[in-house]
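Peer 1: Predicted model follows, preceded by the sequence.
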Amino acid sequence: MPTFNSVADLNRYLSSSNGQQMLFNQDSIKRALQSEAERLQKYLIEEIDKHLMSYQPIEYHRTGAWLESIRMSPVKRVGNEFIISITFDDQFAYHPSVIGGEDGYVPWLMEVGWKDHSYSTPHFKGFKGTHYIKNAVERWNRDNKFGFKIRVYHGKERYL
């Protein structure tokens, strides 16, 4: 155990990754990670609900599958890191296009939006996206008491 000359030195150490490892054992890390992933999932659902409450579609019927597609993995250890994933189940995440063409991956389309110059109807012509993932991560980070890191990917490409 290192020695400290002040409370500030102790606080700096406890905030470091070495200090965090000293404070946590594997079980407490897993519990904390699980709890924090659940908090992020709650924020994702709240952000989706905010969008769903913002208007009622006329041209199509909502299925609720976007919300049903959210999945959380168990905590796993990879090397010296603990990882938990929040993903979207493809069975529920892909929806047939109401305007024809290939199926749309709703979780991503609702995050970043789309443009289609062949339509004049709002939400068909284009949509700026809700940025619900970005918003949920920002909300989560405001109270990130453990210093956990979130990495968001779309496919193999890092988004956040």
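Peer 2: Thanks, I have it.

Peer 1: Only C-alpha atoms from now on, for both contacts and neighbour counts.
Peer 2: Noted.

Peer 1: in the lengthiest helix in the chain, what's buried?
Peer 2: With DSSP state H setting the assignment, residue counts place helix 26-52 as the longest helix in the chain. Burial within helix 26-52, assessed by neighbour count using 16 or more other Cα atoms under 10 Å, is assigned to 29-30, 33-34, 36-37, 40-41, 43-45, 47-48.

Peer 1: so how many other residues sit close to residue 18?
Peer 2: The number of residues packed around residue 18, counting by other Cα atoms under 10 Å, is 10.

Peer 1: hang on, it in a helix?
Peer 2: Yes. Counting by DSSP: H, G, I helix; E, B strand; the rest coil, residue 18 is found in a helix.

Peer 1: show me where this protein has helices.
Peer 2: Ranges of helices in the chain, per DSSP H, are 7-15, 17-23, 26-52, 65-68, 90-93, 106-112, 132-141.

Peer 1: hold the first one in mind and look at this next one:
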Amino acid sequence: MRNFNNLNDLSKYIGSPAGQQTVMGKKNIKNALREAAILLEKIMYEQLQDYYASYTTVIYERTYGLLNSLRISPIKQVGNELQIMVYFDNESATHPSILGGDPGYTADIINDGWAWKDQSVDIYRFSRYDGFHFVEKSIDIFNTRNKWGFKISKSREN
């Protein structure tokens, strides 16, 4: 049994991954992680729907590959932490260029935007786009609903 000298030490321990597992139990934490991942996936789905609703395509037909590529990973133990990921299936989220160039990872392109090297043609959403930042918006919304106190981070893993 671990001993604590004061409430501050106890509070720090309870806030740590090891303390949370001690207090809640690993099974309850896994259930909470799954619930949180489902919430984040739902929010990201809604944000992508907002992006699709923000304009009508003219030059191409939407496949909705990105919207349908959202996935939730199994929970894994990393050190003394449990982790779960909400991510995009690479195959479904990669889209061929309509101009014959290299395929693009649609999640990055829609989130962060793009710009052609040749800026002689300036057509918004075709030759340049500022990005919709749906990942950051989703994280912000998740954090307002995060009843578990989980920490969330944005990363790009292949």
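Peer 2: Nice, I can see it. Everything quoted here is computed from the prediction, not taken from an experiment.

Peer 1: At the geometric centre of structure 1, which residue do we find?
Peer 2: The centre of structure 1 sits closest to residue 133, judged by Cα atoms, centre = their mean, with a distance of 4.9 Å.

Peer 1: Mind telling me what that one corresponds to in structure 2?
Peer 2: With TM-score structural alignment as the matching criterion, the partner of residue 133 of structure 1 in structure 2 is residue 135.

Peer 1: Quick one: residues contacting that match.
Peer 2: Taking Cα atoms under 8 Å, 6 or more residues apart in numbering, we find residue 135 of structure 2 in contact with 44, 111, 154.

Peer 1: Translate residue 105 of structure 2 into the numbering of structure 1.
Peer 2: Residue correspondence to structure 1 (TM-score structural alignment): residue 105 of structure 2 is matched to residue 105.

Peer 1: quick one: contacts of stretch 108-123 of structure 2?
Peer 2: Everything outside stretch 108-123 of structure 2 that qualifies as a contact, by Cα under 8 Å, 6+ apart, is 127-135.

Peer 1: For residue 113 of structure 2, which non-adjacent residue is spatially closest?
Peer 2: Excluding the flanking residues, the one nearest residue 113 of structure 2 by Cα to Cα, 6 or more residues apart in numbering is residue 131, at 3.7 Å.

Peer 1: What is the neighbour count of the one you found?
Peer 2: A count of neighbours around residue 131 of structure 2, defined by other Cα under 10 Å, yields 15.

Peer 1: From residue 115 of structure 2, how far out is it?
Peer 2: Between residue 131 of structure 2 and residue 115 of structure 2 the distance is 10 Å, computed by Cα to Cα, to the nearest Å.

Peer 1: do residue 4 of structure 2 as well
Peer 2: 56 Å.

Peer 1: of those two, who's got more company?
Peer 2: Looking at residue 4 of structure 2 and residue 115 with other Cα under 10 Å, you find the greater number of neighbours at residue 115, namely 16 against 11.

Peer 1: Translate the more buried one into the numbering of structure 1.
Peer 2: By TM-score structural alignment, residue 115 of structure 2 lines up with residue 115 in structure 1.

Peer 1: Was I right to think residue 136 of structure 1 contacts residue 44?
Peer 2: Yes. At 5.3 Å, residue 136 of structure 1 counts as touching residue 44 under the criterion of Cα atoms under 8 Å.
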